[in-house]
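Asks: Generate a structure from the sequence data that follows.
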Amino acid sequence: MGPEEWATIDANCGNIKQSPINIVTTNTSIDSRLTQVQFTGYQEIISSVIINNGHTVQVNLPNRATINGANLGDTYKAQQLHLHWGKNGGPGSEHTINGEKYPMELHIVHIKENYSSVEQALDDASGVAVLGFFYEESKDANKKYEAIIHSLKNITHSGTNVTLGDVSLDMLIPSHDKLEKYYRYQGSLTTPGCSEAVVWTIFEETIPLSKEQLSAFSNLMFSDGTTMVNTYRPVQMRNERGVYYSRGFVFCVSTALLISSVFTSLYALTV
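Replies: Here you go, the predicted model:
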């Protein structure tokens, strides 16, 4: 679904906690409760298919992978992942950072453990937790994505699917020790009907893909037969919502201050 379609649909998705948003880093607040996300089962090989559902590519996930911690307040189980991209590797992420749009964005959709479906979880204001990851263009191909990139050739048309090769969620995201820095806010689904039931976690660490890998997604087709490009919803108004960032940022600042203090003390002893 491209920006043109969203222009008409947005009239029906016009509440005050909509997603995506532009994250202005100077307008965010430190939240020391935002500790590292705890991942369970992300290392397991996924047994699933990758689907062209007419507006993106999606992989439905078994209930074994979960997340908790990070002030989520509950354990959430992974349900599906999907992507948003531009055209031939150009700007295409949904969220932006200080107005910057990345080439592509990955969403891993989770629901609270006690719910049986995304639809059921949407009745809860915090029933859904989505992890968002940005991609950046790299010189070399990302070999961990070969199974997904190769599968795209077989799902060009809407409604087609193919068995996904050996891949785990951990292969698709940065290593866990690089995920301490992230943004958190309350928002919505970015597809109709835009339910405001999503706890968003947007990570700073990016995922590298080559220009050719990023461009491969532009060979797919929407359900109407047109080229599947610019599959992102335009950014929405932040309104009065708070946007917070994790204590990983605080740690870096504190470490820098500590090092500076040590060097100052050493200098004082030598003069």
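Asks: C-alpha from now on. contacts and neighbour counts both.
Replies: Will do.
Asks: Now for residue 73, how many residues are close by?
Replies: 10 (other CA atoms under 10 Å).
Asks: actually residue 11, not the one I typed
Replies: 9.
Asks: what secondary structure does it sit in?
Replies: helix (DSSP: H, G, I helix; E, B strand; the rest coil).
Asks: swap in residue 241?
Replies: coil.
Asks: for comparison, sequence B:
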Amino acid sequence: MQHLILLASLFSLCTSSSDWCYPSQYSCDNQCNLPEFWNHANAACGGRAQSPVNVVTRKTVPDGRLTPFHFHNYQQTFRSSMKNNGHSVQVSLSHLATIQGGDLMTGYKAVQFHLHWGKSGGPGSEHTIDGEQYPMELHIVHMKQQYTDLSTALADPNGIAVLGFFYEESRSANKKYEHIINALQKITETSSNTSLSPISLEQLIPSRQNLTSYYRYKGSLTTPGCTESVIWTLFENTIPLSKGQLQAFSNLRFHNGMPMVGNYRPPQPLNGRLVYRSGAAALLAGAALLVASVSVTLGLSQSR
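Replies: Model (predicted):
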């Protein structure tokens, strides 16, 4: 808390910029708007349907319409480039991969994916589940199939669909991520890019049978301009990466040369919005409550 107060004090003393930034970038030499002041950089960031959010599982609403997704061409390998865009790692996609189902009213085509992470494998996801922040979060951004550019899709209140995936630290390296990890060392500086060896979206995410448990809510982009036109889907099953793989992302640098760490926006108020859960997610939430109840009961009996 004292750290945040100090940053806010510095902001009031020395900022005169309209640029936005993360706290890890901020200094009087790099004057910029911290997340709590992003509405100064873009008014939409002060809206009432902003992302990310903290998902409180006991308050989520079961929704039978949240059926399994249909993934088309997710298994198809593609060639692309990976870029340090100054605030994340981004890979552009060629619109071959699409999603349907999951109560989406139409098909959406993949446009790009990027990530958000902490410092050296520490907490860094944007969304949180019951207050838990994961080491990293993957966003696969899709737009409605009828659109040809993101700006047009963003003008549609439901024009964008983002699939969010959480990472967890594992004991062994995830070989499916070798191409991504190896490419990071070639894009340490802002605006640098490198060719990416052929990969598929399917190899980057959990297997399809593990993609039936998810949460859904209506929100926004998590960076300025914070446009509120995103249908968010957050999957429960995590992606494993070793500590070394997670730490590799912290070797990148922001445009001012500072380490690219902590590039996540804090959770935003729901402001009355509901978060829905798929049937499989409801079963898992119920099982978790049952385990907690049994644990409490056992604890009480043992204390007598």
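Asks: In contact with the aligned partner of residue 57 of the second structure in the first structure: list those residues for me.
Replies: Taking TM-score structural alignment, residue 57 of the second structure has residue 25 as its aligned residue in the first structure. Residue 25 of the first structure is in contact with 97-98, counting by CA atoms under 8 Å, 6 or more residues apart in numbering.
Asks: Please apply the same query to residue 130 of the first structure.
Replies: 107-110, 198-201.
Asks: Equivalent analysis for residue 77 of the second structure, please.
Replies: 198-201.
Asks: Try it again at 6 Å.
Replies: Residues in contact with residue 77 of the second structure (CA atoms under 6 Å, 6 or more residues apart in numbering) are 198-200.
Asks: between those residues, which is closest to residue 45 of the second structure?
Replies: Proximity of the contacts of residue 77 of the second structure to residue 45 of the second structure (CA to CA) peaks at residue 200, which lies at 32.9 Å.
Asks: Counterpart of that closest one over in the first structure?
Replies: By TM-score structural alignment, residue 200 of the second structure lines up with residue 168.
Asks: And the nearest residue to that match once chain neighbours are set aside, how close does it get to residue 57 of the first structure?
Replies: Residue nearest to residue 168 of the first structure in three dimensions, not counting chain neighbours: residue 45, with 4.5 Å by CA to CA, 6 or more residues apart in numbering. To residue 57 of the first structure, residue 45 of the first structure is 19 Å away according to CA to CA, to the nearest Å.
Asks: now residue 152 of the first structure
Replies: 9 Å.
Asks: who are the neighbours in contact with the counterpart of residue 98 of the first structure in the second structure?
Replies: If you follow residue 98 of the first structure across to the second structure using TM-score structural alignment, you land on residue 130. Neighbouring residues of residue 130 of the second structure by CA under 6 Å, 6+ apart: 55-56.
Asks: how much does stretch 104-112 of the first structure stray from the second structure?
Replies: After superposition onto the second structure, stretch 104-112 of the first structure sits on average 0.1 Å from its aligned residues (mean CA distance after the TM-score superposition for the first structure).
Asks: Kindly state which residue of the second structure is aligned to the residue nearest to residue 168 of the first structure.
Replies: Match for residue 45 of the first structure (TM-score structural alignment): residue 77.
Asks: Report the separation between its match and residue 199 of the second structure.
Replies: 5 Å.
Asks: helix, strand or coil for residue 263 of the first structure?
Replies: helix.
Asks: ok, now residue 199 of the first structure?
Replies: Applying three-state DSSP: residue 199 of the first structure is strand.
Asks: residue in the second structure matching it?
Replies: Aligned partner of residue 199 of the first structure by TM-score structural alignment: residue 231.
Asks: Residue 122 of the first structure now?
Replies: By TM-score structural alignment, residue 122 of the first structure lines up with residue 154.
Asks: Now do the same contact list for that match.
Replies: Per CA under 6 Å, 6+ apart, neighbours of residue 154 of the second structure: residue 229.
Asks: quick one, helices of the stretch 101-250 of the first structure?
Replies: For the stretch 101-250 of the first structure, the helices defined by DSSP state H, counting those that start in this stretch cover 118-121, 146-151, 169-172, 211-216, 247-270.
Asks: and stretch 200-207 of the second structure, how far apart are its ends?
Replies: Using CA to CA, first and last residues of stretch 200-207 of the second structure are 13 Å apart.
Asks: And stretch 223-239 of the second structure, by the same measure?
Replies: 23 Å.
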